[in-house]
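Peer 1: need a 3D model of the following:
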Amino acid sequence: MSAGAFLLIIVAALVLFGPKKLPELGRAVGRTINEFKKATRDIIEDRPEAEKVEAAPVNEAPKQEDRRLPE
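Peer 2: Modelled structure (predicted):
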């Protein structure tokens, strides 16, 4: 994001909410982002161990006994 775009967002926020409501709005946004990050971390940590381990490569050559046709 360029400095001009960031400045435009700040000016628009000041016009819309006023300077007295801006700190309260910033705290609310910060809390929301922190809650989202915490929930994301919790979901990742709750995954079963089987999903965390990387799967075996798909392009492995089949074993000799696997190449036979079914009888």
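
Peer 1: C-alpha from now on. contacts and neighbour counts both.
Peer 2: Noted.

Peer 1: got a list of contacts for stretch 2-13?
Peer 2: Residues outside stretch 2-13 that contact it (CA atoms under 8 Å, 6 or more residues apart in numbering) are Leu22.

Peer 1: rerun at 7 Å
Peer 2: Here stretch 2-13 makes contact (CA atoms under 7 Å, 6 or more residues apart in numbering) with no residue beyond itself.

Peer 1: let's see this one next, to set against the first:
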Amino acid sequence: MEIAALLFLLLLLPSFIKTIALHLLFFDFGSGEILLIVLAAFLIFGPSKIPEIARGLGKFINDIKRASEDIKTEINREGDRQDREKRLAEYKAKVEQDLKPNEEGASIQRPIKKD
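Peer 2: A predicted model of the protein is given here:
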């Protein structure tokens, strides 16, 4: 019932308040708490300041999301780079091992004679 009331409230509210309410849902606020926050914002800031505050809050949240994605991307790049370096070192060691003269092979090779 609480979710239905919240969805109905979101349909009635202007879009800037919907944005705030949807972000508050992620922090596990109930519909009563969200309504209380919206009413307090109206009383404190007045209806003319609410859109400006909502825009600023939206920009702040988007900046946080963008920074979080940048950090995740950088961590993944670093992990991939370390994996590539490790595989390259293993491959290099294997190639060097394969190119080393083998003692077994040296005993069965005939000496090269000059004609």
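
Peer 1: okay, the spatially most central residue of the first structure and Glu49 of the first structure: tell me how far apart.
Peer 2: The first structure has Thr40 as the residue nearest its centroid, 6.9 Å off, counting by CA atoms, centre = their mean. Using CA to CA, to the nearest Å, one gets 17 Å for the distance from Thr40 of the first structure to Glu49 of the first structure.

Peer 1: could you do Lys38 of the first structure as well?
Peer 2: To Glu49 of the first structure, Lys38 of the first structure is 20 Å away according to CA to CA.

Peer 1: the two - which one has more neighbours?
Peer 2: Higher neighbour count among Lys38 of the first structure and Glu49: Lys38, with 12 against 8, using other CA atoms under 10 Å.

Peer 1: which residue numbers in the second structure go with the lengthiest helix in the first structure?
Peer 2: In terms of residue count, the longest helix belonging to the first structure (DSSP state H) is helix 22-45. With TM-score structural alignment applied, helix 22-45 of the first structure matches the range 50-73 in the second structure.

Peer 1: next: stretch 3-10 of the first structure.
Peer 2: So stretch 3-10 of the first structure sits over residues 31-38 in the second structure, by TM-score structural alignment.

Peer 1: with the first structure superposed, average distance for the matching stretch?
Peer 2: Stretch 31-38 of the second structure, aligned to the first structure and superposed, deviates on average by 0.9 Å (mean CA distance after the TM-score superposition for the first structure).

Peer 1: much appreciated, bye for now.
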